[in-house]
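Asker: sequence? don't have it. structure:
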């Protein structure tokens, strides 16, 4: 329930006696929340496709934003603004990330991300590949397991997720999602590569991770998986 509350706007029963450590423990269920989100998105897209693939894409993209509350898009915009303004100054990078105002780099990142998802979902809807929408959000949230092992850039959510790790959870989810992808959408087996590439970039470019970086990674991996699935259908 805590994982659903943190990652979505879906209604759930209230978690009583909340402690910060509980949020760290809830991270093991992030891929499950991704599967729940994917199920809703695939259903929305399928319903819209009965009229037109573009309607399916519009409804799914808007649903994606509403269900998640724009949480990860906010992180993407913050990181884009920080990278655009920091000029390799670590202190400036963190200061811009914490700034609640939206800059031009963040606006451009949001426009590009939403446009990319809109077009890619339309192409998937036209091809009837609903299962990609089901599994891509789960794989993207699986990436948190790898990214949270980097040093935190500052006290915050990324640091909190590292308080309590479940060593078997990443492997269990990898096997589950890998088996489903091999059966239903082999193109999504590239997900661990995308997760690793983003982790390598974080380590090299930023030297650590923050909550905004986690959200950015989820958005990037989702889009890369949609793109990979679209390309694989065209080959």
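Answerer: Done, it's in. Please read these numbers as outputs of a predicted model, since none were measured by experiment. Numbers count the residues shown, from 1 in each chain.

Asker: Please make it C-alpha for all contacts and neighbour counts, starting now.
Answerer: Fine.

Asker: how close does the spatially most central residue of the chain sit to residue 13?
Answerer: Note on the chain: the residue nearest the mean C-alpha position is residue 218, at 2.2 Å, using CA atoms, centre = their mean. Remark: distance between residue 218 and residue 13 (CA to CA, to the nearest Å) = 26 Å.

Asker: quick one on the thing from earlier: report the spatially nearest residue to the residue nearest to the centre of the chain, omitting neighbours in sequence.
Answerer: residue 140 (4.8 Å; CA to CA, 6 or more residues apart in numbering).

Asker: List the contacts of the one you found.
Answerer: Contacts for residue 140 (CA atoms under 8 Å, 6 or more residues apart in numbering) come out as 31, 34, 191, 195, 217, 218, 219, 221, 222.

Asker: right, and the fifth one touches residue 198 too?
Answerer: Yes: taking CA atoms under 8 Å as the contact criterion, residue 217 and residue 198 are neighbours in contact, 6.8 Å apart.

Asker: the more surrounded of these two?
Answerer: The neighbour count for residue 217 versus residue 198, taken as other CA atoms under 10 Å, is higher for residue 217 (25 against 21).

Asker: what sits against that one?
Answerer: Per CA under 8 Å, 6+ apart, neighbours of residue 217: 140, 143, 195, 198.

Asker: any idea which element it lies in?
Answerer: helix 211-234 (DSSP states H and E).

Asker: that older thread, pretty sure the residue nearest to the centre of the chain is touching residue 143, no?
Answerer: Yes: with contact defined as CA under 8 Å, residue 218 reaches residue 143; the gap is 7.2 Å.

Asker: second one coming, line it up with the first:
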């Protein structure tokens, strides 16, 4: 694999920031330095973006701990969590729910639904339930001694799995934000990152809890991947966003059991 210059990694990092968050990236970057190589390298930095999101969320909790009760803090964390991503992943989840429920296994219809900006009742219901679960989980986790760890860990793990998903699955559109990505060469990096997450989880809690949680998360990941492989033969950006939201929710629930 050809060597990658430092400035290309920097461009990949900026690309990940610009694509996954509302944090400011110079507008000129996407017209000057945004190419296929940058798109591919960006996937390496998705987990870093997740850690940055987690660090910002923890900062909000730390600064507001003496000002607001836990319920208000949980609401602030959830609000900022959604705001920092520009609602991108929630939108992906909503589109995925609509495509799954109304697509009827018709690939062209499913892809059309993915591009439809409107959300149906199933999607709205799904989003409400996901946000409700996140809110109650955050409220519970705020009372635990491991909150610093979990609030950074959750968005990071979700984006590692999302990166691995993109590296190991075909993109179905000829045009789109992921159309130029070929990150097959990075699969080993993401597997190493997942192994490190497992080790850190074991250190903070227990091997058994980490193992059971890893099994559940793996089952959810492979089920999600298989659904879209069967229906559209790969993934779209909405599939990635939906996966991130689902992994975050499942991880929240797993960590609540040992808060």
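Answerer: Nice, thanks for sending it over. Please read all numbers here as calculations on a predicted model, not as lab measurements.

Asker: just to revisit the earlier point, what's the counterpart of the residue nearest to the centre of the first structure in the second structure?
Answerer: When the second structure is aligned by TM-score structural alignment, residue 218 of the first structure is paired with residue 244.

Asker: same deal with residue 208 of the first structure?
Answerer: By TM-score structural alignment, residue 208 of the first structure lines up with residue 234 in the second structure.

Asker: Please determine how far that match is located from residue 179 of the second structure.
Answerer: Counting by CA to CA, the separation of residue 234 of the second structure from residue 179 of the second structure is 12 Å.

Asker: Common neighbours of those two, please.
Answerer: Common neighbours of residue 234 of the second structure and residue 179 (CA under 8 Å, 6+ apart) are residue 171.

Asker: So which of these two has more stuff around it?
Answerer: Taking neighbours as other CA under 10 Å, residue 234 of the second structure and residue 179 compare with residue 234 leading, 20 against 17.

Asker: What residues does that one make contact with?
Answerer: Residue 234 of the second structure touches 169, 170, 171, 172, 225, 228, counting by CA under 8 Å, 6+ apart.

Asker: 6 Å - rerun?
Answerer: By CA atoms under 6 Å, 6 or more residues apart in numbering, the residues touching residue 234 of the second structure are 169, 170, 171, 172, 228.

Asker: Columns neighbour count and secondary structure on top of those, output as JSON lines?
Answerer: Shown next, in JSON lines, are the contacts of residue 234 of the second structure (neighbours: other CA atoms under 10 Å; DSSP: H, G, I helix; E, B strand; the rest coil):
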{"residue": "169", "neighbour count": "18", "secondary structure": "coil"}
{"residue": "170", "neighbour count": "18", "secondary structure": "coil"}
{"residue": "171", "neighbour count": "22", "secondary structure": "strand"}
{"residue": "172", "neighbour count": "17", "secondary structure": "coil"}
{"residue": "228", "neighbour count": "21", "secondary structure": "helix"}
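
Asker: how about the helices in the first structure?
Answerer: Ranges of helices in the first structure, per DSSP state H, are 2-7, 20-26, 30-49, 53-68, 71-86, 90-98, 104-127, 130-147, 157-161, 169-184, 191-201, 211-234.

Asker: winner for burial among these?
Answerer: helix 130-147 (a mean of 25; mean count of other CA atoms under 10 Å).

Asker: sorry, back to before: with residue 148 of the second structure as the reference, measure out to the nearest residue in space to the match of residue 208 of the first structure that is not next to it in sequence.
Answerer: Excluding the flanking residues, the one nearest residue 234 of the second structure by CA to CA, 6+ apart is residue 170, at 4.8 Å. Going from residue 170 of the second structure to residue 148 of the second structure by CA to CA gives 35 Å.

Asker: go on, residue 131 of the second structure?
Answerer: Distance, residue 131 of the second structure to residue 148 of the second structure, by CA to CA: 21 Å.

Asker: ok, now residue 43 of the second structure?
Answerer: 25 Å.

Asker: same question, residue 22 of the second structure
Answerer: For residue 22 of the second structure relative to residue 148 of the second structure (CA to CA), the value is 23 Å.

Asker: ok, for whichever residue in the second structure pairs up with residue 65 of the first structure, nearest residue in space, not its chain neighbours?
Answerer: Mapped onto the second structure by TM-score structural alignment, residue 65 of the first structure lines up with residue 82. Sequence neighbours aside, residue 90 is the residue nearest to residue 82 of the second structure in space, at 7.8 Å (criterion: CA to CA, 6+ apart).

Asker: Ok, residue 11 of the first structure next?
Answerer: Per CA to CA, 6+ apart, closest to residue 11 of the first structure is residue 5, 7.4 Å.

Asker: Over in the second structure, tell me which residue corresponds to the one you found.
Answerer: Aligned by TM-score structural alignment, residue 5 of the first structure pairs with residue 18 of the second structure.

Asker: before we move on, back to that, more neighbours: residue 43 and residue 148 of the second structure, which one.
Answerer: residue 43 (27 against 18).

Asker: From residue 23 of the second structure, how far out is the more buried one?
Answerer: Counting by CA to CA, the separation of residue 43 of the second structure from residue 23 of the second structure is 17 Å.
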